[in-house]
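Visitor: coords please:
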Amino acid sequence: MAVFVDHETVRFGSTLVKLTDIDRVEVRSRKPHSRAVSWVAFLLAIFMFPMIFVATTSSDRFNALIMVLVFSLVAWIWWQRAKIVEYSLYLITGSSETRACGSREHHDIVQMREQIEQAMSSYT
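Guide: Have a look, this model is predicted:
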């Protein structure tokens, strides 16, 4: 979602906020995915690994190897997902706070924040 700044207002979506009402602008970050699933899958892969050597038949060894590979793949995929960070731009007023926009690109959010702060400083 784009944020449009003119000489008196900030518009994002259908919301319009006057520059004089904004006390400060914040950038917040959060990680939407936990690493817990990756740790569980990693531990299951470690516990399954000895089964490759303990199994008596070749089909049991193959099944154990497949299980280890699957759990390892799940652990790696979830570990990569846990690295994702989402950034949000908040406009803080005297009575409330409003989430203006969000993105996974930190540079875009910081650039929007600088635009709003520049408009705020030039307005006063």
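Visitor: C-alpha from now on. contacts and neighbour counts both.
Guide: Will do.
Visitor: quick one: whatever helix or strand residue 50 lives in to chain centroid distance?
Guide: Secondary structure from DSSP states H and E places residue 50 in helix 36-54. Computed by CA atoms, centre = their mean, to the nearest Å, the chain-centroid distance of helix 36-54 equals 27 Å.
Visitor: what's the answer for stretch 117-124, then?
Guide: From the chain centre to the centre of stretch 117-124 is a distance of 30 Å (CA atoms, centre = their mean).
Visitor: for that stretch, which positions count as buried?
Guide: The neighbour-count criterion (16 or more other CA atoms under 10 Å) identifies 117, 119-120 as the buried residues of stretch 117-124.
Visitor: To check against the first, give me the structure of this:
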Amino acid sequence: MAELKELQSSQDLDQVWQRSTETPVLLFKHSTTCPISANAFKQYQTFLESSGSEMDAYMVKVIENRDISNQIAEQTGVKHESPQIFLIRDRKVLWHTSHSQITVDSIGNALENK
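Guide: Model prediction:
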């Protein structure tokens, strides 16, 4: 199972980009006040618990760490949404989606197809 790490600084985000050169990275943007985000986060956690895939898994709380959330949008060129998930490899976003499209199956399919 992949260990979920929370991003709290720009240095943490830099680590995500660096790690993506070595292994696929999943990055989840989570709003702690939104029920849709809570459901998507459960899907993400379920995927991580059931996946045998070698990858790094990260999460940023968008309200508590808005600067990191904004930095992700700026660096990826992908408009901010919450909840939102990214699959990153070699510092490139290979796949992203948001809201109710974040499911165990959609994450699994993204990893299989990239």
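Visitor: Could I get the TM-score for this pair?
Guide: The TM-score (TM-score structural alignment, normalised by the length of the second structure) is 0.31; 47 aligned residues with a CA RMSD of 2.5 Å.
Visitor: picking that back up, what's the following helix or strand after the helix holding residue 50 of the first structure?
Guide: For helix 36-54 of the first structure, the succeeding helix or strand toward the C-terminus, using DSSP H and E, is helix 58-82.
Visitor: in that following helix, what counts as buried?
Guide: Buried positions in helix 58-82 of the first structure, judged by neighbour count with 16+ other CA under 10 Å: 61, 64-65, 67-68, 71-76, 78-79, 81-82.
Visitor: Farthest-apart pair in the residues you listed, please.
Guide: Of all pairs drawn from the buried residues of helix 58-82 of the first structure, the greatest distance, 31.5 Å, lies between 61 and 82 (CA to CA).
Visitor: Provide the count of other residues in contact range of the nearest residue to residue 109 of the first structure once chain neighbours are set aside.
Guide: Spatial nearest neighbour of residue 109 of the first structure, excluding adjacent residues (CA to CA, 6 or more residues apart in numbering): residue 89 at 6.4 Å. By other CA atoms under 10 Å, the residues close to residue 89 of the first structure number 21.
Visitor: hang on, residue 89 of the first structure in a strand?
Guide: Yes - counting by DSSP: H, G, I helix; E, B strand; the rest coil, residue 89 of the first structure is part of a strand.
Visitor: check contacts around it.
Guide: 25-28, 99-102, 109, 113 (CA atoms under 8 Å, 6 or more residues apart in numbering).
Visitor: which one among those gets closest to residue 9 of the first structure?
Guide: Closest to residue 9 of the first structure out of these is residue 100 (12.8 Å), distances taken as CA to CA.
Visitor: Understood, closing this out.
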